[in-house]
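Colleague: Next come a sequence and a model predicted from it.
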Amino acid sequence: MADTATQLPKTKRRARWPYFLAAAAVLAVISIKWLVPIGMEQRALAVIRAECPRVGIQIPSTTPPAPPPGASALSLLTHSTWMLSARKSTNLDADYVGPDFLREWTGHEFLRVRMIEGSAEDLRPAADQLHWLQDVVDVDLFGLEDEDAAYIGQLPRVKSLNLRSPFITDAGLSRFGEITNLRRLILPHAYINGRGFKAFSSMEQLEELDLTNTQLNDEGLGYVCKLNGLKSLQFVGTRVTDDGLVHLKNLPRLESLMLLGLPITDNGLKHLSDLKQLKTLSLLETKVTDAGLPYLLTLDNLEDLDLSETAVTLDGVRQLQVLHNLCRLRLGGFGMTNAQRDELQQALPGCEVTRY
């Protein structure tokens, strides 16, 4: 039997076309409203990836904020948080490190751009193009040398620098003093003694500083402590002694202090008693004894204290009962039994006592 639809008069079949056209129009509107922006965004990503072999784009895991009313579909790129990864490439074309078309596609302001997994070798060919990176706020590189520090200093909006390199000296460090918006500076293993911080004298906005395993000494710490906006300071494995800790009195906003592995004794602790905002303190593997603990009893805001691998005893630790905000106490390295730990926990009921 012939198909029923084919037996319908031609006029009736033609009468159905307006309905099909109307449905198609509705679908088209939906596609334009919802699908086109997605397609445009993907095409933009494709162009960026094709034109910039050294730049890796990663879509953030969090949902980007919605673009303002009336904004174009491409504003989705502008209002997202993008991470640009500097990558090694044998076919590098410096013209593509910072092309103008990136501005076309993503707008004139990046809310956040991060260079990760790159090295100084990746950065040098782009030196002449750094003018387009005016909105970079987070730089994470390794292998940097003093000559490269000048390029970093040209990025006025950088707020965070994580530069893992043993080749940076105080001469290069001084160039970072030109970055007026810097909030966080991480320089592990840098070959610096701290004199380069002379150039940071007016940088009151710097809040976090990590100088782990550098050559920082007592004199250099004096320059560091002129940065009176610091809230977090770490100089593990440096050459700082008890005498250098006297400079810490110039950091009234300090909330976190890491002194791990330093030759600090009870005489050094007396310089901590004025740090009234201190919340976190690590004295792991220092030479502190029970005699130095009274200097910590004035730290009313102290919440987290690590006394592991020191010469303190359980009798000395009991003095800490007066620190009512203390909620974490780490002890280890002097053979505390479970019974002793439980006894100490009862003496410090609001504090979690841990040992290893």
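Modeller: Happy to help now that I have it. The structure presented is a predicted model; accordingly, all values stated were derived computationally and were not measured.

Colleague: drop to CA atoms for contacts and neighbour counts, all remaining ones
Modeller: Will do.

Colleague: Show me the helices in the stretch 251-356 of the chain, by range?
Modeller: Secondary structure of the stretch 251-356 of the chain (DSSP state H, counting those that start in this stretch): helices at 266-269, 314-317, 338-347.

Colleague: to the chain's geometric centre, what's the distance from the second one?
Modeller: Pointing back at helix 314-317 there. Centre-to-centre, helix 314-317 and its host chain are 37 Å apart (CA atoms, centre = their mean, to the nearest Å).

Colleague: quick one: buried residues of that helix?
Modeller: For helix 314-317, burial by neighbour count (16 or more other CA atoms under 10 Å) applies to residue 317.

Colleague: want to compare, so here's the second one:
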Amino acid sequence: MRSLRALCLISAALVLGCAAPSGAAQDDSARIAASIETAGGSVVRDRTGHIVDVSLARTWATDADVERVAAIKTVRRLDLSLTYASDRGVERLKALDRLEELNLSSAEFITDAAIAFLRGHRQLRTLNLRGTDVTDTSLSYVAELPQLQSLDISFTQISDVGLEHLASLARLEELNLGGNKISGVGLHVLKLLPKLKKLSFYGIQRRNAGWCWAPVVTDLELETISLLSGLEELNIGLGVALGAPRPDDLGPADSEAECRIAGGTRVTDLGLAKLASLEKLRRLDLSGSSITASGLKSLTAFRNLQRLSLWNVKAIDDSVGSSLEALTNLTSLDLSNTPVGDETLRRVARLPHLRRLYVSETNVTAQSVDALKKQHPAIMVSWAARSAPRVPLSPGSKHER
């Protein structure tokens, strides 16, 4: 009996000894959470009270802040976008062995060294490196993340050489390549990503010496993309002629000196027809492309299409109405900066599921917009006409007072 009683006491002591650190850990997590929220960040807890989501986005947090977060072992999602986190801070994340999502977007001090530290996070599913200083070297490290499903490497310094490393990411479903100096040479790797559902080439990145980078996307590249049978969302980027000056439609440049585009898109009716095999497409952005009203007849193949952008497609007119009217599942349609008019407006108003319609800078009249709003109040219509340029006053002009 004595031995049994002693055993019970020892067991109780062990249990109590294990509970104390747990309570201390919870106190530490609470203090860290308070400091995160004081700094403007946020935390999310699961049903058991453990912190699983931490955001320091737009707080300009430093590596010291990241090190404190690394003490919360239960974190699964971490947002460090628009912070001062550097390679040293990412190194501290080794302690977060449950990390599944990491956002480093626009953390400008992140380089290839930081991505090397992430190789041990083999459970990572989402990685956002948009606007960081990573190069092709980082993609060789990313290739060691077998569970990765979403990757944003837009506005970085990767090239065609680095894209070859993506071939090992068999689970990848989302890929953003915009604002990079890449061409069709590197895009052949897409054929090795059978689960890809979302693909974007959107964006132009301004570099030194008056150059801007954008992916090269032509009808030839669309032939490769047409092989991605599971694709649900496709953004071909801005329709900028290869090597052309920065277009006025993008607004003023960041500085007085304009830049020339290294890359760009040139998609025509022929390229769009090649995409007809993508029957699962739900979202398609053809902004600025050289597609005509005749070429848009190919859209009838996309029976599941819900969102379509034809912003700045200058070669279409009201004859496109019949093709758009056939897309009965559309919920959002952007026709801004195109020559379409009231006839197209009347046709698309018949779409049964349409909820958002953008027709600014078109030939659509205010009267037609008002009539549509009254007949279809469920449709949100965005319409505005650019005001006429002001006539400068000069001596002797009729505007002089």
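Modeller: Cool, the structure landed. Everything numeric in this text was worked out from a predicted model, so none of it was measured.

Colleague: May I have the TM-score of the superposed chains?
Modeller: Aligned and superposed, the two chains score 0.72 in TM-score terms (TM-score structural alignment, normalised by the length of the first structure); 301 aligned residues with a CA RMSD of 3.5 Å.

Colleague: picking that back up, output the helices of the stretch 251-356 of the first structure as JSON lines; include the columns distance to residue 325 of the first structure.
Modeller: Compiled in JSON lines, the helices of the stretch 251-356 of the first structure are given as follows (distance: least, CA to CA, whole Å):
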{"stretch": "helix 266-269", "distance to residue 325 of the first structure": "19"}
{"stretch": "helix 314-317", "distance to residue 325 of the first structure": "15"}
{"stretch": "helix 338-347", "distance to residue 325 of the first structure": "14"}
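
Colleague: Just name the most buried of the ones you listed.
Modeller: Ranked by mean neighbour count, the helices of the stretch 251-356 of the first structure are led by helix 266-269 with a mean of 18 (mean count of other CA atoms under 10 Å).

Colleague: With the second structure overlaid, report how far it is off on average.
Modeller: With mean CA distance after the TM-score superposition for the first structure, helix 266-269 of the first structure departs from the second structure by a mean of 1.5 Å once superposed.

Colleague: can you pull the buried residues of the biggest helix by length in the first structure?
Modeller: Across the first structure, the longest stretch assigned as helix under DSSP state H is helix 36-51. Residues of helix 36-51 of the first structure classed as buried: 37-38, 41, 44-45, 48, 51 (neighbour count, 16+ other CA under 10 Å).

Colleague: Adding distance to residue 125 of the first structure, write these out as a markdown table.
Modeller: A markdown table is the format used below for those (distance: CA to CA, whole Å):
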| residue | distance to residue 125 of the first structure |
| --- | --- |
| 37 | 34 |
| 38 | 34 |
| 41 | 29 |
| 44 | 25 |
| 45 | 23 |
| 48 | 19 |
| 51 | 16 |
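
Colleague: Identify, from those residues, the entry nearest to residue 30 of the first structure.
Modeller: residue 37 (11.2 Å; CA to CA).

Colleague: if I look at the closest one, how far off is residue 61 of the first structure?
Modeller: Noted for residue 37 of the first structure: a distance of 19 Å to residue 61 of the first structure, by CA to CA, to the nearest Å.

Colleague: Okay, strands next: where are they in the stretch 1-150 of the second structure?
Modeller: Ranges of strands within the stretch 1-150 of the second structure are 42-45, 51-55, 77-79, 101-103, 126-128, 150-152, based on DSSP state E, counting those that start in this stretch.

Colleague: any idea how far the last one is from the chain center?
Modeller: When distances are taken as CA atoms, centre = their mean, strand 150-152 of the second structure is centred 8 Å away from the chain's centroid.

Colleague: now for the helix or strand hosting residue 223 of the second structure, which elements pack on it?
Modeller: Element membership of residue 223 of the second structure [criterion: DSSP states H and E] is helix 219-225. Using 3 or more CA pairs under 8 Å, 6 or more residues apart in numbering; DSSP states H and E, the elements in contact with helix 219-225 of the second structure are helix 184-187, helix 269-274.

Colleague: which residues are contacting the longest one?
Modeller: Residues outside helix 269-274 of the second structure that contact it (CA atoms under 8 Å, 6 or more residues apart in numbering) are 218-220, 222-223, 226, 290-292, 294-296, 298.

Colleague: Narrow those residues to just the buried residues.
Modeller: Buried members of those, scored by 16+ other CA under 10 Å, are 218-219, 222-223, 226, 290-292, 295-296, 298.

Colleague: Please say which position in the first structure residue 229 of the second structure maps to.
Modeller: Superposed on the first structure with TM-score structural alignment, residue 229 of the second structure falls opposite residue 228.

Colleague: since we're on that match, how many residues are nearby?
Modeller: The number of residues packed near residue 228 of the first structure is 21, by other CA atoms under 10 Å.

Colleague: hmm, back to that, after superposing, tell me the mean distance of the helix holding residue 223 of the second structure to the first structure.
Modeller: Overlaying the first structure shows helix 219-225 of the second structure at a mean distance of 1.1 Å from the equivalent residues (mean CA distance after the TM-score superposition for the first structure).

Colleague: so what does the helix or strand just after that helix touch, helix or strand wise?
Modeller: Past helix 219-225 of the second structure, further along toward the C-terminus, the next helix or strand under DSSP H and E is strand 233-235. Judged by 3+ CA pairs under 8 Å, 6+ apart, the packing partners of strand 233-235 of the second structure are strand 198-200, strand 283-285.

Colleague: so the first one corresponds to what in the first structure?
Modeller: If I follow you right, that is strand 198-200 of the second structure. Aligned using TM-score structural alignment, strand 198-200 of the second structure spans residues 208-210 in the first structure.

Colleague: Give the buried residues for the matching stretch.
Modeller: So, applying 16+ other CA under 10 Å, buried residues of stretch 208-210 of the first structure: 208-210.

Colleague: Name the nearest residue to residue 98 of the second structure, sequence neighbours excluded.
Modeller: Excluding the flanking residues, the one nearest residue 98 of the second structure by CA to CA, 6 or more residues apart in numbering is residue 76, at 5.4 Å.

Colleague: and that neighbour, what pairs with it in the first structure?
Modeller: Per TM-score structural alignment, the equivalent position to residue 76 of the second structure in the first structure is residue 81.
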